[in-house]
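*Asks:* Predicted coordinates and the sequence they were generated for:
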Amino acid sequence: MSKRHSAKYKIDRRMGENIWGRPKSPANRREYGPGQHGQRRKGKLSDYGVQLRAKQKLKGYYGNISEKQFHKVYVEASRLKGDTSENLIGLLERRLDAIVYRSKFVPTVFAARQFVSHGHVKVNGKRVNVCSYLCKPGDVIEVREKSKQMALVLEAVQSNERDVPDYIDLDGNKLTATFNRVPAFSDVPYPVQMEPNLVVEFYSR
């Protein structure tokens, strides 16, 4: 699995929130952080601390992508016309691994990264194994024929844990998804409150 797979729930506990909305999350039972000092009373965060936490939460949600990659996404978002925080979310949601996760081809965003990197996904009929590949509106994302019977895929497709957002058209029988449009921040079904404006403030300090 992804190198982060075994540690994914530590992100939940560190944040004190169930950031993926999964019923198995330990944050549902223990709202304090991991480790021997996790239950210490937390002081009030500084403005920098609030911004850092917002950045860690958003970065963690997308499979805890590397800081270098995440900063690169921010730089690209700041170059585009319009609101940088909206552009940031749009770029993150255009990632191939994010669309695979949103389309319910796999149960978690960590599994989506592994699924893409192992070559189980095609975009417009061509195999793509780059998780950060940016899809465009109209792109058709599909599970390769020989991968459709994987237990991971069958489990995810049948799960009622989350819904497919309206900016993706899913054909559950063929396991194909069409990326209709780049979503606005308000369109993205985050289980917890995300604050991309604070992420922009963090990087623009």
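*Replies:* Noted; the coordinates are in hand.

*Asks:* switch to C-alpha atoms for all contacts and neighbour counts from now on
*Replies:* Noted.

*Asks:* The chain: strands as residue ranges?
*Replies:* Under the criterion DSSP state E, strands of the chain are mapped to 121-123, 126-127, 140-143, 168-171, 176-179.

*Asks:* Which of those sits closest to residue 19?
*Replies:* When the strands of the chain are compared by CA to CA, strand 168-171 sits nearest residue 19, at 21.3 Å.

*Asks:* Contacts made by that closest one with the rest, please.
*Replies:* Contacts made with strand 168-171 from outside it, assessed by CA atoms under 8 Å, 6 or more residues apart in numbering, are listed as 102-103, 164, 176-181.

*Asks:* remind me, longest helix of the protein?
*Replies:* The single longest helix within the chain, with elements called by DSSP state H, is helix 47-61.

*Asks:* Could you tell me which residues within that one count as buried?
*Replies:* Within helix 47-61, the residues that qualify as buried are 50-61, counting by 16 or more other CA atoms under 10 Å.

*Asks:* can you list contacts of it?
*Replies:* 11, 15, 19-20, 65, 70, 109, 194-196, 198-199, 201-202.

*Asks:* Take those residues and keep only those in helices.
*Replies:* When helices are assigned by DSSP H, the members of those inside them are 11, 15, 70, 109, 196, 198-199, 201-202.

*Asks:* Structure two is appended below for comparative analysis:
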Amino acid sequence: MSKRISAKYKIDRRLGENIWGRPKSPVNRREYGPGQHGQRRKGKLSDFGVQLRAKQKLKGYYGNISEKQFHRYYVEAARLRGDTGENLIGLLERRLDAVVYRAKFVPTVFAARQFVNHGHVKVNGRRVNIPSYLVRPGDVIEVKEASRQLAIVLESVALGERDVPDYVDVDHNKLAARFVRVPTLSDVPYPVVQEPHLIVEFYSR
């Protein structure tokens, strides 16, 4: 499991964007970075800096994935047929914790990682506790019966701050979801603009 070392909202403040679109993000009040020198850090980014920022933003969005794991996704995306940037997004959206988050079983992608890791999720009737497990189109993801009355699940289902995308078919009464298809970049409801082509440029240097 990839370990999150810093507070999640520090990622928002460091990047200067509310990358999850959450109303509690401190970026809504303070758009500068954390720390005593945060307000003085603004400056024109180089091409490398722009590419690095795009990579940090996408890594952060999916729960601050480790560099080693994120690079593996890039290598796999480059190996697949088609556009590497689109393939990268498709692989990230196939992560089990991402699907659990998209299905609104939990309120944040960080909670989704912990929820999967603690064994609350089944894939095709089998318990899976690996957040990076890649689901396939047609796979059924469900909350384990013993976990369906957890407060975090009930509260998340009732949240209206985000919608379930059309590539995930969800039945909130049964707390089950079917992964319909691998999405493209334009299908994914990112609250901020993601630029996978810049990530491809970063790794292609």
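*Replies:* That came through, no problem. As the structure is a computational prediction, the values presented were derived from the model and not from experiment.

*Asks:* returning to what we had before: and the two most separated of the contacts of strand 168-171 of structure 1?
*Replies:* 176 and 181 (15.7 Å).

*Asks:* what about the aligned residue in structure 1 for residue 49 of structure 2, distance to residue 27 of structure 1?
*Replies:* Residue 49 of structure 2 maps onto residue 49 in structure 1, with residues paired by TM-score structural alignment. Per CA to CA, to the nearest Å, residue 49 of structure 1 is found 21 Å from residue 27 of structure 1.

*Asks:* Just want to check the distance between residue 163 of structure 1 and residue 102 of structure 1.
*Replies:* Here residue 163 of structure 1 is placed at a distance of 8 Å from residue 102 of structure 1 (CA to CA).

*Asks:* The two: which is more packed in?
*Replies:* The residue with the greater number of neighbours, taking residue 163 of structure 1 and residue 102 and applying other CA atoms under 10 Å, is residue 102; the counts read 25 against 11.

*Asks:* The more buried one: what's its closest spatial neighbour, skipping adjacent residues?
*Replies:* Computed as CA to CA, 6 or more residues apart in numbering, the closest residue to residue 102 of structure 1 that is not its neighbour in sequence is residue 164, at 5.8 Å.

*Asks:* contacting residues around the one you found?
*Replies:* Taking CA under 8 Å, 6+ apart, one finds 102-104, 170 in contact with residue 164 of structure 1.

*Asks:* next one: residue 147 of structure 2
*Replies:* Contacts for residue 147 of structure 2 (CA under 8 Å, 6+ apart) come out as residue 120.

*Asks:* Over to residue 159 of structure 1?
*Replies:* With contact taken as CA under 8 Å, 6+ apart, residue 159 of structure 1 is in contact with no other residue.

*Asks:* Which residue in structure 2 aligns with it?
*Replies:* Under the pairing rule here (TM-score structural alignment), the equivalent of residue 159 of structure 1 within structure 2 is residue 159.

*Asks:* Under the alignment, what does residue 13 of structure 2 map to in structure 1?
*Replies:* In the superposition onto structure 1, residue 13 of structure 2 corresponds to residue 13 when matched by TM-score structural alignment.

*Asks:* count of neighbours near residue 74 of structure 2?
*Replies:* Around residue 74 of structure 2 there are 21 other residues, counting by other CA under 10 Å.

*Asks:* what's the closest non-adjacent residue to it?
*Replies:* Distance criterion CA to CA, 6+ apart; nearest residue to residue 74 of structure 2, sequence neighbours excluded, is residue 88 at 6.0 Å.

*Asks:* Residue 172 of structure 1 now?
*Replies:* Leaving out its chain neighbours, residue 172 of structure 1 is closest to residue 157 (CA to CA, 6+ apart), at 7.3 Å.
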